[in-house]
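Q: What follows is a predicted structure for the sequence shown.
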Amino acid sequence: MLAKRFSQFVISSRTNAIMMALIFMALPLFGWLGVAVVALVTLRKGIYEGFIVLLWSALPFVVLLVAMKDWWPFLIAIGFNAVVVWLLAIVYQRYHRWALTIEISALLGVLIVCCIHLFVGDLQHWWLVQFVQEMKMAHLHIDQALIAKTLGAELKFMTGIMVSLIVFADVCELMLGQYFNSLLLEKKVNAVASLKQFTQKTFAFLNRKAFKETADQWTEWRLSLTSIVVLLIGAVLAWFGPAIFKDIFPVLLMPFLWAGLSLMHGFLNHWKLSNVVIALVYVVLVLLLMFVPVLLGVFIIVAILDSFFDFRKRLEM
């Protein structure tokens, strides 16, 4: 299996890990694999080794920073992405709890939003300028006042939405790193895997001894009432408070989206659907979310209700 050989190659030496992280981080559209390498090394070899690989993986963006005098590519790729994944890998390696890891990811997202507001200032104006520049680069001459009028409401939440997407990607990259890590613990299995093995491979929980515990964590965890209270406070502050809380609110929603996905996957497991059907469900879900983003709200509402009613237990009954 190519993924397993790749994992073995990365873990075999520090040089190999650094080389792979450097190559992928330097290649456009493949940076996520470089970050997954950082996560794999951290999960497998510990904090220090992961940090060494993280430092080397930042080299392409340091060069880009020096050449372009632009901090944003470095901050997004390294500060908001690679460093966050490294920290989340430390949390998961220590506690082996996805619920806690995802909640920590939201906390880190809130800190990122606060830092951006601290150093940038008027973010609505900043986003407006970015949109105008993009329009000019595309040779589309649209009046700035028209853009401000059209995107007025969205601009208030734009930073929070973008940070939420970055943090969501961070968790996905951690899952990929854990997938690579689990392959190193996997014994040989038949080419045709069972549904449980398919689920394990999909979500990177193939450690045979720890699989049941980790898989159950993913498909059975629910958010605590404390998380719901924090979300409600965030909603009130986003409506009545300073502008920064409008950007914090989307980040607070991310754990609930993950909880909704966890609930859905638990139902798919319970119904013992075939591998093909499970794959099709996720393909259709991605397409629907692209064209009907309001479905995100459905997942969030269901996750909140699940915290009170425990739909999994009711399904088993």
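A: Yep, that arrived. As the structure is a prediction and not an experimental result, all values here were calculated from the model. Numbering: from 1, shown residues only.
Q: C-alpha from now on. contacts and neighbour counts both.
A: Noted.
Q: Report the central residue of the chain.
A: Phe168 (2.5 Å; Cα atoms, centre = their mean).
Q: ok, now which ones touch it?
A: Phe168 sits next to Met254 when contact means Cα atoms under 8 Å, 6 or more residues apart in numbering.
Q: Let's verify it: helix, strand, or coil?
A: Put simply, Phe168 is helix when judged by DSSP: H, G, I helix; E, B strand; the rest coil.
Q: That one and Glu134, how far apart?
A: As for Phe168, its distance to Glu134 is 25 Å (criterion: Cα to Cα, to the nearest Å).
Q: And for Phe291?
A: 23 Å.
Q: same thing with Gly31?
A: According to Cα to Cα, Gly31 and Glu134 sit 23 Å apart.
Q: before we go on, here's another structure to hold up against the first:
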Amino acid sequence: MRALAEFIMRGRIQAIAAAILAIVTVMFSWVGAAIVALVTLSRGRSEGLIVAMWVSLPTLAMAWQGNPLPLTTIIAGYMGGYALGMTRSWSIALLSQVIVSIGFAALLLTIDNNFVNQLMAMQQQMVAGSLTQVDEKVRHEVLKLLSDPVFITGALALSQMLFGVLSLVMGRYWQAMLYNPGGFGQEFHQLRLSPQLALLLTVLSMATVAQGGAYGIWALVLMMPLLLAGIGLVHWWVSVKGWSKQWLILFYILLLLSVMQGLLVVEILVIGALADSFLNLRKRIAAKGESD
């Protein structure tokens, strides 16, 4: 990873070439966005914008052919790097990812893009065969969701949010590896949303859930910054306690199982992050430890 980061930072041509190579693989378009974020964080918004514009050329062709996701991922990489570089605030940087993801999905929903219709048809075809042994009522509800543009665009927004956050985290990790070893870990351990942003995201997500049905998946996009803050809190706790990394591996296994089967761990992390935003749990725990 360090060798790749060093190659990217040798110059503009190297950064553009590496990002375009990642983009054309499609599956690793988020790596291209991470490269854009790294350049923006390390060399400023102007250089980051130049690299982003060049890298966007093949993504524009992809968007013209019906797949706008790579283009949006590059935009998210630049916006995240710009926001984090200018403000040094993960709250603002993560908010930028929410705005890009929901804005992208809302645009697709508004213009009724053929991409959404094609994706719905593809998902219905893929899932229909796997639901032959499922209860008819459940099968009907699943297929109903997959035929709802609101749900499909919400799933796209969630996917974009995941890739956007991943690219931003990777870009900042690379930057710290090159210029500030250990800096990313310290930042991640202290990741805490401002009370105002935490309250705003919570209210918006509750309003979204209240709409019912297909809108529920949009709430997950809004909750993503709080989820990441909750994960950062867990990393901080393991570090403070001096526990081995095996505890983190167990934690991520539980998180994955939760995502697949009921979101219980996700809900606990979000609640913990929300409490941390208002109560500053790290400071209180540290103060209690000193008094003991």
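A: That came in fine, so what should we check first? Quick caveat: nothing in here was measured; it's all calculated off a predicted structure.
Q: what do we get in the second structure for the residue nearest to the centre of the first structure?
A: The equivalent of Phe168 of the first structure in the second structure is Leu162 (alignment by TM-score structural alignment).
Q: contacting residues for the closest residue in space to Gly164 of the second structure that isn't next to it in sequence?
A: Of all residues not flanking Gly164 of the second structure in the chain, Ala76 sits nearest, at 5.6 Å (Cα to Cα, 6 or more residues apart in numbering). Counting by Cα under 8 Å, 6+ apart, Ala76 of the second structure touches 33, 96-97, 100-101, 164.
Q: which of these map to contacts in the first structure?
A: Contacts conserved in the first structure for those, using both residues aligned by TM-score structural alignment, their matches' Cα atoms under 8 Å: 97, 100, 164.
Q: ok, of those residues, which one's closest to Val221 of the second structure?
A: The closest of these to Val221 of the second structure turns out to be Gln97 (Cα to Cα; 9.3 Å).
Q: how much space between that closest one and Ala18 of the second structure?
A: Counting by Cα to Cα - Gln97 of the second structure and Ala18 of the second structure are separated by 23 Å.
Q: which secondary structure element contains the aligned partner of the residue nearest to Gly164 of the second structure in the first structure?
A: Under the alignment by TM-score structural alignment, Ala76 of the second structure pairs with Val84 in the first structure. Element membership for Val84 of the first structure, per DSSP states H and E: helix 83-95.
Q: Next, the mean deviation of whichever helix or strand comes after that helix compared to the second structure.
A: Of the helices and strands lying after helix 83-95 of the first structure in sequence (DSSP H and E), the nearest is helix 98-120. Following the fit onto the second structure, the mean deviation recorded for helix 98-120 of the first structure is 2.1 Å by mean Cα distance after the TM-score superposition for the first structure.
Q: What lies in contact with helix 98-120 of the first structure?
A: 80, 84, 88, 91-92, 123, 126, 159-160, 163-164, 167, 171, 217-218, 221-223, 244, 247-248, 251-252, 254-255, 258.
Q: Buried residues in the helix or strand following it, which are they?
A: Following helix 98-120 of the first structure in sequence order, the next helix or strand is helix 123-137 (DSSP H and E). By neighbour count on 16 or more other Cα atoms under 10 Å, the buried set for helix 123-137 of the first structure is 123-124, 127-128, 131-132.
Q: again with stretch 230-242 of the second structure
A: Going by neighbour count (16+ other Cα under 10 Å), the buried part of stretch 230-242 of the second structure is 230-236, 238.
Q: still on that earlier bit, which one of Gln97 and Ala18 of the second structure is surrounded by more residues?
A: Gln97 (29 against 19; other Cα atoms under 10 Å).
Q: what residue of the first structure takes the place of that one?
A: The equivalent of Gln97 of the second structure in the first structure is Ser105 (alignment by TM-score structural alignment).
Q: my guess is Leu264 of the second structure meets Leu256, correct?
A: No. Counting by Cα atoms under 8 Å, Leu264 of the second structure stays clear of Leu256, with 10.6 Å between them.
Q: Return the residues in contact with Asn117 of the second structure.
A: Counting by Cα under 8 Å, 6+ apart, Asn117 of the second structure makes contact with Pro149.
Q: Against Trp218 of the second structure, how distant is it?
A: Going from Asn117 of the second structure to Trp218 of the second structure by Cα to Cα gives 19 Å.
Q: Kindly report the same for Leu255 of the second structure.
A: For Leu255 of the second structure, the distance to Trp218 of the second structure equals 20 Å [Cα to Cα].
Q: same question, Ser277 of the second structure
A: Taking Cα to Cα, one finds Ser277 of the second structure at 22 Å from Trp218 of the second structure.
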